[in-house]
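Chemist: I would like to see how this sequence folds:
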Amino acid sequence: MIYVEPSTLNILMAFLTAFTIAFLAVPPVIRVSSIRRIFDEPDERKQHKNSIPSLGGVAMFAAIFFSIIFWAQDINFEQLRWMILPLFIIFMQGLKDDIVAIHAVKKLIGQLIATAIMVFWGGLYIDDLQGILGIGPIPAYVSIPFTLFTVAVIINSFNLIDGVDGLAGTIGVVTTVTFGTLFFLGQHYSLALISFTITGALLGFLWYNFSPAKIFMGDGGSLVIGMVLGILCIRFLDAEIRLEDGGPALPTPPIALAILIVPLTDTLRVFMIRMSQGKSPFSPDRNHLHHVLLRLGFNHRQVALTLGGINLAFIMLALLLRNVDITVATLVIIGTSVTACVVLQRLSSRKKLDVPAPAMPKPVNVEQTA
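Modeler: You can find the predicted model right below:
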């Protein structure tokens, strides 16, 4: 008979419960969205051509909420309250935006309020950079605004990456599986359970979201996943994780950066492009990484799998650099990311130049037609 540790069994059951709830809940959500005509409508900026239900976040939030409540027995009520309350605020804000559009500034204010609850009442904040650029512990007056900024960036980066079928879900699976595995190896079982719960909910949803998508996660899904990733990232930065007993602790900042590298790079890149053009960083455009790959001839499924694979490659790079100086490792990851963006942009620009111009009509000889 195989013996399974209770913590391991709880993690497995939380994953399966989240997957099952999401998988079974999506079809009814699609029907309700269709009846109520709550769609993500196509326009010149979006990639889809048909009206697609956009309430996938409802199924995902239900899967996450009930799985964590039922299986997270090692998390006390006080800890759970200051995680669930911000998630509920973010979910309701995202759900409202899926039904009636909310201005970007109002969404940002809601995100900061939810994060502030987590920081001030939940005690969740970044207070140590572990030697990056020689910076160690940081005081509260720096730590608190830095945490608010970091979580807001993570939330919005995951929201903005949700641009083609299956992409946000694929990136979400890569990030949560990585966080979950590392938390498990570090014996942080409650955090591993939360991570794999998100993985289960995403996989149940992805069944219906891979190209051609039958439903989108909407802001009600992407903002919630972004918030959870922000929570996991901060907990990861504070965790002591060793790959083997007696071995050195992992340098968590560069690894956390690598885990979130695709959404973070994409967001910072498009924000810089927009501001360089004198536009608001929140103004929509077609400059995201998935747009670049689409211009290179990739289809939606290929875009999702390619960016997911790139994200995984950066995680492997960070783990290979675990014994390198923490500042050097961080700079290598950032430099590699910038280089990859430049290469993709050059390839995209060359692709545009290679497109033949439309043939001009032949001039008509008036004398011959007379």
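
Chemist: going forward, measure contacts between C-alpha atoms and count neighbours the same way
Modeler: Noted.

Chemist: and residue 362, that's in a strand?
Modeler: No. Per DSSP: H, G, I helix; E, B strand; the rest coil, residue 362 lies outside any strand segment and is coil.

Chemist: Can you give me the distance of it to residue 213?
Modeler: 44 Å (C-alpha to C-alpha, to the nearest Å).

Chemist: more crowded one of the two?
Modeler: residue 213 (17 against 6; other C-alpha atoms under 10 Å).

Chemist: So that one: helix, strand or coil?
Modeler: coil.

Chemist: Please provide the structure for the following sequence as well, for comparison with the first:
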Amino acid sequence: MLKEILSNLTVVSILAVVNSFLLVYFIIPKISWIIQSRQLLDHPDERSSHSNSVPTMAGVAFFITLIMTLFFIQHFDSDQVSLNIIAGITLLFIIGLKDDLVLATPRAKTIMATCAILFMLFSSAMQVHSFHGFLGAHELPLMFTYMAVILMMLTIINAFNLIDGIDGLASIVAIIIFSIYALIFFAYHLHFYFLLCLSVIGILLAYLNYNFSSSKKIFMGDTGSLIIGFCIGICTLKFLAIPDELFNPFSFQTENKLIVIAAILWIPLFDMFRVIMVRLYHKKSPFYPDRNHMHHILIDAGLSHFETTMVLGFSNYLFVIVIIWLSSFWNSFKMMAVLAALFVAGVLLFYILKKKISIKNKTNNTLQTNT
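Modeler: Below you'll find the model as predicted:
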């Protein structure tokens, strides 16, 4: 009886969302109580968009819930990747927890993330053998594709980690990303990955209830952002690994797969590359902390955390729709030109906005001094 229930996609889909939501909803208060009683709060600094100390490490609830979910959806795991995922998220949970408690170096996080990615590459179902004609590239040397996949997933994990700076932003962006991937995997009958996406959406919906709260606020911390970023990387890798002959449900050209991925991950990727470019321009390390992220600029412009989150989330959805539509007509060379133009336009937009904020602040300071 139980086996029949757990093999029904509709039932398991509902369970994946509800079970994940309830587990996180009830576990987070326990985590918050422990953190507060042990004084492990996240204290704000000059870069922070918060003024009060807040509990962190909601990612512990994410980790527990994902492990439980993988047990319930194992019937659909035809690729046999559940153990690979558990091994990967366990490594990231360890380094994320260390970073939330006593800080971890970027080098240590990169090494652990690379090891987690390698666990995924041990599965033949997650291996990419072609770039599907992207910029004329088809079959590539195996070692080159491994290195490209590792670099791609490290970029995704770090990009997601960097946007976790204000209430709700990382969660809303992740919900958008997983909802799009859920639609794609459902269309391809890749039900295990579809259920994994639903589970993460349930996790993040429960977390938002606390992240937006004024009295029960908690952050996901690196423990959570690394795990969620890794799950985004898994979905991205599986989408890239889908063979060309199965590429029927959607109208965009197969050579534009990487373009579509860039669109789905536009907000975290754009923000990361723009911030790195700004830091290098000012002759600072790419890892130098500052307030140049998009969410910082929008907050400084007067938007609330919720408004900033909604603006960036809506922008991501709109970007995906436009890029997928264009990808059905244009080849990868033209689409790369479109992405480059949009990137430059975005950089100029935030440069102008940042400059206006700086001028406004100087004017206000001058007036206060004269007064």
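
Chemist: Mean per-residue distance, stretch 12-32 of structure 1 versus structure 2.
Modeler: Its aligned residues in structure 2 lie a mean 1.1 Å from stretch 12-32 of structure 1 after superposition (mean C-alpha distance after the TM-score superposition for structure 1).

Chemist: Give the aligned range of that stretch in structure 2.
Modeler: Stretch 12-32 of structure 1 corresponds to residues 14-34 in structure 2, going by TM-score structural alignment.

Chemist: Check which residues of that stretch are buried.
Modeler: Neighbour-count burial for stretch 14-34 of structure 2, counted by 16 or more other C-alpha atoms under 10 Å, picks out 15-21, 23-25, 27-29, 31-32.

Chemist: any idea what residue 51 of structure 1 aligns with in structure 2?
Modeler: That one, residue 51 of structure 1, aligns with residue 53 by TM-score structural alignment.

Chemist: Surely its match and residue 41 touch.
Modeler: Yes. Counting by C-alpha atoms under 8 Å, residue 53 of structure 2 does reach residue 41; the two are 5.8 Å apart.

Chemist: and these two? which has more neighbours close in?
Modeler: Using other C-alpha under 10 Å as the criterion, residue 53 of structure 2 and residue 41 rank with residue 41 on top: 20 against 16.

Chemist: do you know how far that one is from residue 17 of structure 2?
Modeler: In terms of C-alpha to C-alpha, residue 41 of structure 2 sits 29 Å off from residue 17 of structure 2.

Chemist: For the match of stretch 12-32 of structure 1, give me every contacting residue.
Modeler: 55-58, 60-62, 65-66, 69, 72-73, 195-196, 198-207, 218 (C-alpha atoms under 8 Å, 6 or more residues apart in numbering).

Chemist: same deal with stretch 159-172 of structure 1?
Modeler: Taking C-alpha under 8 Å, 6+ apart as the rule, stretch 159-172 of structure 1 contacts 46-47, 158, 199, 202-203, 205-206, 209-213, 216, 219, 222-223, 225-226, 262-263, 266-267, 288, 290, 300-301, 303-305, 307-308, 311.

Chemist: Among these, which ones are in helices?
Modeler: In helices, defined here by DSSP state H, the members of these are 158, 199, 202-203, 205-206, 209, 219, 222-223, 225-226, 262-263, 266-267, 290, 300-301, 303-305, 307-308, 311.

Chemist: Which residue, other than its chain neighbours, is closest to the match of residue 51 of structure 1?
Modeler: residue 43 (4.5 Å; C-alpha to C-alpha, 6 or more residues apart in numbering).

Chemist: What's residue 157 of structure 2 aligned with over in structure 1?
Modeler: Residue 157 of structure 2 maps onto residue 155 in structure 1, by TM-score structural alignment.

Chemist: Show me what secondary structure element comes after the helix or strand hosting that match.
Modeler: Following DSSP states H and E, one finds residue 155 of structure 1 within helix 140-161. Per DSSP H and E, the first helix or strand lying C-terminal to helix 140-161 of structure 1 is helix 167-185.

Chemist: Return the mean post-superposition distance for that following helix against structure 2.
Modeler: Looks like 0.7 Å for helix 167-185 of structure 1 (mean C-alpha distance after the TM-score superposition for structure 1).

Chemist: What span of structure 2 is that helix aligned with?
Modeler: Going by TM-score structural alignment: helix 167-185 of structure 1 matches residues 169-187.

Chemist: quick one on the thing from earlier: could you list every residue that touches the residue nearest to residue 53 of structure 2?
Modeler: Applying C-alpha under 8 Å, 6+ apart, the residues near residue 43 of structure 2 are 52-54.

Chemist: Looking for the alignment partner of it in structure 1.
Modeler: Using TM-score structural alignment, residue 43 of structure 2 lines up with residue 41 in structure 1.

Chemist: Same check on residue 148 of structure 2?
Modeler: Per TM-score structural alignment, residue 148 of structure 2 is aligned with residue 146.

Chemist: In the helix holding residue 155 of structure 1, which residues are buried?
Modeler: 143-144, 146-148, 150-161.

Chemist: what's the mean distance for that helix versus structure 2?
Modeler: Averaged out, helix 140-161 of structure 1 is 0.7 Å away (mean C-alpha distance after the TM-score superposition for structure 1).

Chemist: quick one: that helix to helix 167-185, angle?
Modeler: 130 degrees (axes from the mean of the first three to the mean of the last three C-alpha atoms, to 10 degrees).

Chemist: Would you map the strands across the stretch 1-150 of structure 2?
Modeler: 130-134, 137-139 (DSSP state E, counting those that start in this stretch).

Chemist: Give me the helices and strands touching the last one, please.
Modeler: The reference is to strand 137-139 of structure 2. The contact analysis (3 or more C-alpha pairs under 8 Å, 6 or more residues apart in numbering; DSSP states H and E) places strand 137-139 of structure 2 against strand 130-134.

Chemist: which one's the longest helix in structure 1?
Modeler: helix 6-36.
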